[in-house]
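# any chance you can model this:
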Amino acid sequence: MQSLIKENIPIIKKFWCKKDVINLFKKNGQYAKVALIESLKQDIVSIYFCDEYYDYLYGPMLPETKSLGLFAIDHYPPGIIIRTPSLSNPLAVPPQENQNKLASLLSEADDWANILRCDYVSNLNQYITTGKSGDLIRISEALHEKKIAQIADTIVNSPNHPRVIFIAGPSSSGKTTFAQRLRVQLLVNGMQPVSLSMDNYFLDRDQTPLNEKGEYDFESFTAIDKTLLIDQILSLLSGEEVEIPTYNFFSGQKEWTGNKIHLPANHPIIVEGIHGLNPNLTKSLPKDKIYKIYISALTQLGIDKHNNIPTTVARLIRRIVRDYQFRGSSALKTIKQWPDVRTGEENNIFPYQEHADIMFNSALIYELAVLKKYAYPLLEKISNEVPEYSISRQLLDFLNYFETINNEDIIPNNSILREFIGNSCFF
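Prediction:
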């Protein structure tokens, strides 16, 4: 790598006839890439060259190898991890982190893709074009249900008998639906849990902190009324009845509507929200009675062998669809907000993910083929006169890889995907 950087070899993008590109990859046996390119609707395809090496790659590349000078390589069985600078600090390589639980979750995602025989987008497209997407959907949903049931069994059989179950994860990871499905599985085990959403414990608008742009920072840990939340959790654990607030996002005020709940003795509270793993929130609670769950959508699917689907891309598409469906927000507004959301995740969620007792992958291998139908027309409305246009075009190009699943009747009404496309039995 150092030699390639020193030589400063140009990385050149070329546009070739689709047929010639297909023949090129057939010669070296990259058949997943061949299937992907065959599915593209355009006649001209771009490929990148670096000296004698060539590849079809999703997204923009750097112009030359000297731009790759800052990196570090770690041995991480069964392979390696390359660390590069982040957008927030482009002049330094971030420190090495031990993320064994996340690595295990990624390994499980690979196992699920193998079970489904659906490693790449071309495999998914084949399921759709041959009319077999129904089987793929049923098996994907069954894997989710099995995993959620296993988590519930682990909680019930824990010798510590957890009383407070915190569920945290980044934006659009499906926390709300997961919390409801976990509650159902705990009910199956004879438990009688009550649920609290951290979204109802925001501070009133006049107390909400501002970010560096002078805008309300709802991603901040200091935006939560921690005192009220912890006091109500402790009261419930003591057997008291409490009145739960409802936060009105239009007025920016908590509303008290007489929603009173009581927790039966020795049964758990489920608390869902982005700050559920933050030790500053949980330090007032008995440590041996807390169970922490981290949930994220770690896409099992790859574009092909050399092109992974970034988790942030899949979550952004989920959020674009959900915000339009249920919050009246345009795709442009969601994309504009996304950098602040990502900053909040980097500061308030990801540093604590390894604190979780268990992790759950909420990605569904078929979901982008469903979300395409909703997201595509929303992205097409973004004008080329705004800075977000380039992101919208990247997302549209990405969605073009997928065939569309139009028949949604087979998607169960408790699916995590229903949180984004609608008709969920939980809302």
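# CA only for contacts and neighbour counts going forward, please
OK.
# ok, Lys336 - contacts?
Glu388 (CA atoms under 8 Å, 6 or more residues apart in numbering).
# sec struct for the residue lying closest to Leu396 once chain neighbours are set aside, please.
The spatially closest residue to Leu396, leaving aside those adjacent along the chain, is Tyr376, at 6.5 Å (CA to CA, 6 or more residues apart in numbering). At Tyr376 the chain is in helix, as set by DSSP: H, G, I helix; E, B strand; the rest coil.
# now for Tyr376, how many residues are close by?
19 (other CA atoms under 10 Å).
# with Asn280 instead?
Residues contacting Asn280 under the criterion other CA under 10 Å number 11.
# kindly report the same for the one 10 residues further on.
Ile290 is surrounded by 18 other residues when neighbours are defined as other CA under 10 Å.
# helices of the chain, residue ranges please.
2-7, 18-27, 31-39, 100-115, 121-129, 133-157, 175-188, 226-237, 279-282, 311-327, 331-348, 367-380, 389-399, 418-421 (DSSP state H).
# from Ala223, how far out is the residue nearest to Leu396?
33 Å (CA to CA, to the nearest Å).
# how near is Tyr201 to Leu237?
In terms of CA to CA, Tyr201 sits 18 Å off from Leu237.
# what's the answer for Phe426, then?
Counting by CA to CA - Phe426 and Leu237 are separated by 25 Å.
# same drill for the two, tell me which one is more crowded.
Neighbours per residue, other CA under 10 Å: of Phe426 and Leu237, the larger number sits with Leu237, 20 against 13.
# geometric centre of this structure: which residue is closest?
Centrality entry for the chain: nearest residue to the mean C-alpha point is Ala297, 3.4 Å, by CA atoms, centre = their mean.
# contact partners for that one?
Contacts of Ala297 by CA under 8 Å, 6+ apart are 173-174, 311, 314-315, 361-363.
# hmm, try it at 6 Å
When the contact criterion is CA atoms under 6 Å, 6 or more residues apart in numbering, the partners of Ala297 are 173, 361-363.
# which one of the helices of the chain lies closest to Asn211?
helix 331-348 (8.9 Å; CA to CA).
# I'd like the structure of this one too, to check against the first:
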Amino acid sequence: MSETITIYCKNNNTYKEVPIGSSLLDIYALVGAPLRLRPMNAQVNNKTEGLSFRCWHPKDVEYVDYSQLSGMRTYVRSLCHIFSKAVNDVLPSATLNLEHPISKGYYCVIHNGKNIDEETIGKIKKRMCEIIDADLPFRLKTVRTADAAVLFRERGMNDKARLIESAGMPYTSYYDLDGYINYFYGCLTPSTGYVRLFDLVPYFDGVLLRVPQRGNPLELEPVIRQDKMFQVYKEHLTLQRTVGLDNVGDLNRAIEKGLSSEIVMVSEAMQEKQVAKIAEEIASRYDDGIRIVLISGPSSSGKTTFCKRLEVQLITNLIHPVSLSLDDYFLNREDTPKDETGEYDFESLYALDLPYFNSELQKLLSGEEIDVPSFDFETGRRVYKGKKLKMHQNSILVIEGIHALNPELTSMIEDRYKYRVYVSVLTSISLDNHNWIPTTDNRLLRRIIRDYRFRGYSARDTIARWPSVRRGEDKWIFPYQENADAMFNSAMLYELAALRKFAEPILGEVRECDPENAEAYRLLRFLRYFNYIPDVGLPGTSLLREFLGGGSFRY
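Predicted structure coming up:
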């Protein structure tokens, strides 16, 4: 009789004796295939593993489909491997760059010495469908990093060779798909047949890889034009290529050569140039009636520091800024709306006292002095501490908050008085040509550090809260981002290398038995790709100081 181990399946609260060494895919059938949709991966003792992972000891297992974020990541990575192989098959001499998420999909550029027409896109899509229909296995192989680097260089994948060499890990795992090899950060599905729904369409001078909706994974995400955001990404990619930092492997090499200070200075100068440009644009429209600057953006985008730096630049343009924070206009706790779970919904626009806020706004614009409230988050009530505000002849009102770009917030004020700025972390540097860095990971790492250092929250607390924050952003922030007159990218080329030493010990406090460990462990593995940059060289006005401390501004 063969030896067995006990597997506990969290999906259906089932204990099952299975043959030792069984794969997660084999175990899935043995525990009764508990998911409605096909599994993409599984959380094994609160760590994400691919379905080919074999269990040699008793484990807790929770299967994940692509309606969950972790499952969707696995789906998209697998689709990208199929896409890159199809491009290689159709255009063997071409280089593919999977650049960044945009318009509910992923923007990609195929470099082939000429523009890629719709006929060529159609051939690539047809080849992708053939690969999927063949249900070819993704074969995971682990070799010494030096040997993997040789393999990648032989195939012209120098970006991947630089990444794995500079990350300093002795062994490297890569995936083989019918003789075509690729490297991905994270697991793939067992085979190509798991990836059925996708589309490939022309988008600007590249293509948009379309993926399923997480909320309704049997339908594709709609294509939403995000022209302004696209242009911001393009500007930052141009800067990267100007300084020779196409990806993280290049960044690590530059750090090894002692060029950290130069990278920091260029990144900070680029941001200051952006802030100055926005201030000059506002000043140029001041005579046309602009009196309110509305600044919005998702969590941990650096809105507060951006506001402070913008105010400095407005003063240099002879305009006097006066500021308001939407956080001071929350309703008293008992009047706050609740979400579908019965919890207070602090992300909702209607958690703000809109009538009161608009009446105060009208008073300010008409030259009256107002008493500025302060919201006491501990007691959940609005209080007054004697702060007063009045606009003068050369004043402009700067309003910051997650709902600032929502037209309903300032519906009583004519648009001709408003200038809107959207602040976000549009991470443009990639791990390599086929592995972009999710902007949400960048923001989550900022928030984990800030919450731990200044708000008394553990990494576990922040990770547990993050899905709710993301839902609020999807509903209340992202739909209005293209309303902006200007977009400010608060991501910097060097910042993940600077955040690493702060984030690692905080993430390391999450216990293996905690459900949040899967995300903490993933982020720790991700940070290993970055060589350290010391924070001592960061200027006091750096946007990162909002999260790390030690800055010139008072928060």
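# how near is the aligned partner of the residue nearest to the centre of structure 1 in structure 2 to Lys234 of structure 2?
The alignment partner of Ala297 of structure 1 in structure 2, by TM-score structural alignment, is Val425. Remark: distance between Val425 of structure 2 and Lys234 of structure 2 (CA to CA) = 14 Å.
# what does stretch 223-232 of structure 2 correspond to over in structure 1?
With TM-score structural alignment as the criterion, stretch 223-232 of structure 2 aligns to 96-105.
# how much space separates the equivalent of Tyr384 of structure 2 over in structure 1 from Ile230 of structure 1?
Aligned by TM-score structural alignment, Tyr384 of structure 2 pairs with Trp256 of structure 1. Distance, Trp256 of structure 1 to Ile230 of structure 1, using CA to CA: 17 Å.
# for the two, work out which one has more neighbours and name it.
Ranked by neighbour count (other CA under 10 Å), Trp256 of structure 1 and Ile230 place Ile230 first, with 16 against 12.
# what's the match for the more buried one in structure 2?
By TM-score structural alignment, Ile230 of structure 1 lines up with Asn358.
# what number of residues are in the vicinity of Ile358 of structure 1?
With other CA under 10 Å as criterion, Ile358 of structure 1 counts 18.
# map it onto structure 2.
In structure 2, Ile358 of structure 1 lands on Ala486 (TM-score structural alignment).
# can you pull the contacts of that match?
Val421.
# could you redo the last one with a cut-off of 8 Å?
By CA under 8 Å, 6+ apart, Ala486 of structure 2 lies in contact with 278, 420-422.
# need the residues you listed in CSV with neighbour count and distance to Val536 of structure 2, can you?
Below are the contacts of Ala486 of structure 2 laid out as CSV (neighbours: other CA atoms under 10 Å; distance: CA to CA, whole Å):
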residue, neighbour count, distance to Val536 of structure 2
Ile278, 21, 28
Arg420, 23, 34
Val421, 25, 30
Tyr422, 27, 29
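# narrow those residues to those in strands?
Among the contacts of Ala486 of structure 2, the ones falling in strands (DSSP state E) are 420-422.
# make CSV out of those and add distance to Tyr532 of structure 2.
Output for those, formatted as CSV (distance: CA to CA, whole Å):
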residue, distance to Tyr532 of structure 2
Arg420, 36
Val421, 32
Tyr422, 30
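# and these, which is closest to Asp133 of structure 2?
Tyr422 (42.6 Å).
# that closest one contacts Ala484, doesn't it?
Yes: counting by CA atoms under 8 Å, Tyr422 of structure 2 does reach Ala484; the two are 5.7 Å apart.
# shared neighbours of these two, which are they?
What both Tyr422 of structure 2 and Ala484 touch, as defined by CA under 8 Å, 6+ apart, is the set Leu405.
# show me where the stretch 1-150 of structure 2 has strands.
Using DSSP state E, counting those that start in this stretch, the strands of the stretch 1-150 of structure 2 run over residues 4-9, 14-19, 22-23, 39-44, 48-49, 54-55, 59-65, 95-102, 105-111, 139-144.
# okay, the third one sits on what stretch of structure 1?
This points to strand 22-23 of structure 2. Taking TM-score structural alignment, strand 22-23 of structure 2 hits no residues over in structure 1.
# other SSEs contacting that strand?
strand 54-55 (3 or more CA pairs under 8 Å, 6 or more residues apart in numbering; DSSP states H and E).
# what residue in structure 1 is paired with Tyr344 of structure 2?
Checking TM-score structural alignment: Tyr344 of structure 2 goes with Tyr216.
# how much space separates the closest residue to its match other than its chain neighbours from Ile139 of structure 1?
Nearest residue to Tyr216 of structure 1 in three dimensions, chain neighbours excluded: Leu210, at 4.6 Å (CA to CA, 6+ apart). Per CA to CA, Leu210 of structure 1 is found 44 Å from Ile139 of structure 1.
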